[in-house]
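Novice: Provide a 3D model corresponding to the input given below.
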Amino acid sequence: MLAQLAIATGMVLVTVTIHGLGLVFLSRILRLERMEEREAAISPLSAQGVAVTFGVVLGLFAIHGLEIWLYAVLYHLGGAFPDLHTAVYFSTITYGTIGYDDEGLVRAWQLVAAIEGINGILLLGWSTAFFVALIARLNRR
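Specialist: Purely as a prediction, here's the structure:
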């Protein structure tokens, strides 16, 4: 159990770091956009406003995708699943707390998977807050 907790804690630290750095990167891109917005009075429904929104959504998907794949690779290399496809599928639905019958999951990885669900929902919430702040900024006009 202690090994599972150590692995899960390490993954939480890694994914939170990746997530924070990813949001900083997106924020820096948005600061450039904010300067342009002041100069050009960009409407949130303009092509540029929509492009920024789509860019942020795709950026958030990329960040979450990387985090999901890290868990999946860990499961696969650790022998929790026989193939990478199953590991990615399991990690995706666990991260998003959709739920999955963990009957096929090796017992030694069950605690890691449970913590991945908690980690995923927190990171998804963080992304939601980031996205809502962006939309609020665009809608202040």
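Novice: drop to CA atoms for contacts and neighbour counts, all remaining ones
Specialist: OK.
Novice: Can you point out the buried residues in the biggest helix by length in the chain?
Specialist: Selection of the longest helix in the chain by residue count, based on DSSP state H, yields helix 2-40. Neighbour-count burial for helix 2-40, counted by 16 or more other CA atoms under 10 Å, picks out 4, 7-9, 11-12, 15-16, 18-20, 22-23, 26-27, 30, 33-34, 37.
Novice: Kindly report the same for stretch 61-74.
Specialist: 63, 64, 67, 68, 69, 70, 71, 72, 73, 74.
Novice: could I get those residues as JSON lines with secondary structure and distance to residue 105?
Specialist: Below are those laid out as JSON lines (DSSP: H, G, I helix; E, B strand; the rest coil; distance: CA to CA, whole Å):
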{"residue": "63", "secondary structure": "helix", "distance to residue 105": "25"}
{"residue": "64", "secondary structure": "helix", "distance to residue 105": "22"}
{"residue": "67", "secondary structure": "helix", "distance to residue 105": "19"}
{"residue": "68", "secondary structure": "helix", "distance to residue 105": "16"}
{"residue": "69", "secondary structure": "helix", "distance to residue 105": "17"}
{"residue": "70", "secondary structure": "helix", "distance to residue 105": "17"}
{"residue": "71", "secondary structure": "helix", "distance to residue 105": "14"}
{"residue": "72", "secondary structure": "helix", "distance to residue 105": "12"}
{"residue": "73", "secondary structure": "helix", "distance to residue 105": "14"}
{"residue": "74", "secondary structure": "helix", "distance to residue 105": "13"}
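Novice: Sequence B follows; please return its structure for comparison with A:
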Amino acid sequence: MNPNGLGSWIGDWVWSLPLIVLTVVIHVCGLAVIGERVVVAVGESVDRRRFMLKFAVVMGATSLLATLLHAIEGGIWAAAYRFLGALPDNRTAMLYSISAMTTYGHANLYLENRWQLMGALEALNGVLLFGLTTAFLFSMIQTIWPLRSRELHRDRSTIQ
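Specialist: Below you'll find the predicted structure:
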């Protein structure tokens, strides 16, 4: 192991760790706001005839908003790459960032040699963010679906 190489990675860690913390905080706060709005929107009226349509619309909107959160967070990383001179332009920086965050990695883009560890750390950040999003969407399904069951139970008890 080259001690000089290890020293050059310190900058990657110094930039990446705060970016990871920042994007996770933004993501968690954003998901919390989305979650509150979803529960209020669905909880106000559960009409069993239109439940599936409303459920699909709400989950679609929730997925879209979560995707926008990922785009904002990718933009934060892209801005850092541009600031550091790790990538030549905004378009390339955003494409690289989303590619790294999703661990897609098929774009023929590379960070300046000096900042390559930072790209791997962004991929780690992406795993955390997508894990949070997956848990959140599952939680939304677990929160919304029982509302339908309660409405069906209430309808049956009023008929009897």
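Novice: care to give me the TM-score?
Specialist: TM-score of the superposed chains, computed with TM-score structural alignment, normalised by the length of the first structure, equals 0.87; 139 aligned residues with a CA RMSD of 2.0 Å.
Novice: contacting residues around the spatially most central residue of the second structure?
Specialist: Centroid-nearest residue in the second structure, with CA atoms, centre = their mean: residue 70, separated by 4.1 Å. By CA atoms under 8 Å, 6 or more residues apart in numbering, residue 70 of the second structure lies in contact with 27, 129.
Novice: To which residue of the first structure is it aligned?
Specialist: Using TM-score structural alignment, the partner of residue 70 of the second structure in the first structure is residue 64.
Novice: From residue 40 of the first structure, how far out is its match?
Specialist: 32 Å (CA to CA, to the nearest Å).
Novice: Same check on residue 98 of the first structure?
Specialist: Residue 98 of the first structure is 42 Å from residue 40 of the first structure, by CA to CA.
Novice: Ok, residue 33 of the first structure next?
Specialist: 10 Å.
Novice: for residue 110 of the first structure, same thing?
Specialist: 52 Å.
Novice: And residue 3 of the first structure, by the same measure?
Specialist: Taken as CA to CA, the span from residue 3 of the first structure to residue 40 of the first structure is 55 Å.
Novice: same thing with residue 12 of the first structure?
Specialist: Taken as CA to CA, the span from residue 12 of the first structure to residue 40 of the first structure is 41 Å.
Novice: Check residue 131 of the first structure too.
Specialist: 22 Å.
Novice: what do you get for residue 81 of the first structure?
Specialist: From residue 81 of the first structure to residue 40 of the first structure the distance is 52 Å (CA to CA).
Novice: sorry, back to before: would you mind stating the distance between the residue nearest to the centre of the second structure and residue 157 of the second structure?
Specialist: 44 Å.
Novice: now the angle from the helix ranked longest in the second structure to helix 10-44?
Specialist: Counting by DSSP H, the longest helix found in the second structure is helix 116-159. On the basis of axes from the mean of the first three to the mean of the last three CA atoms, to 10 degrees, helix 116-159 of the second structure is oriented at 10 degrees to helix 10-44.
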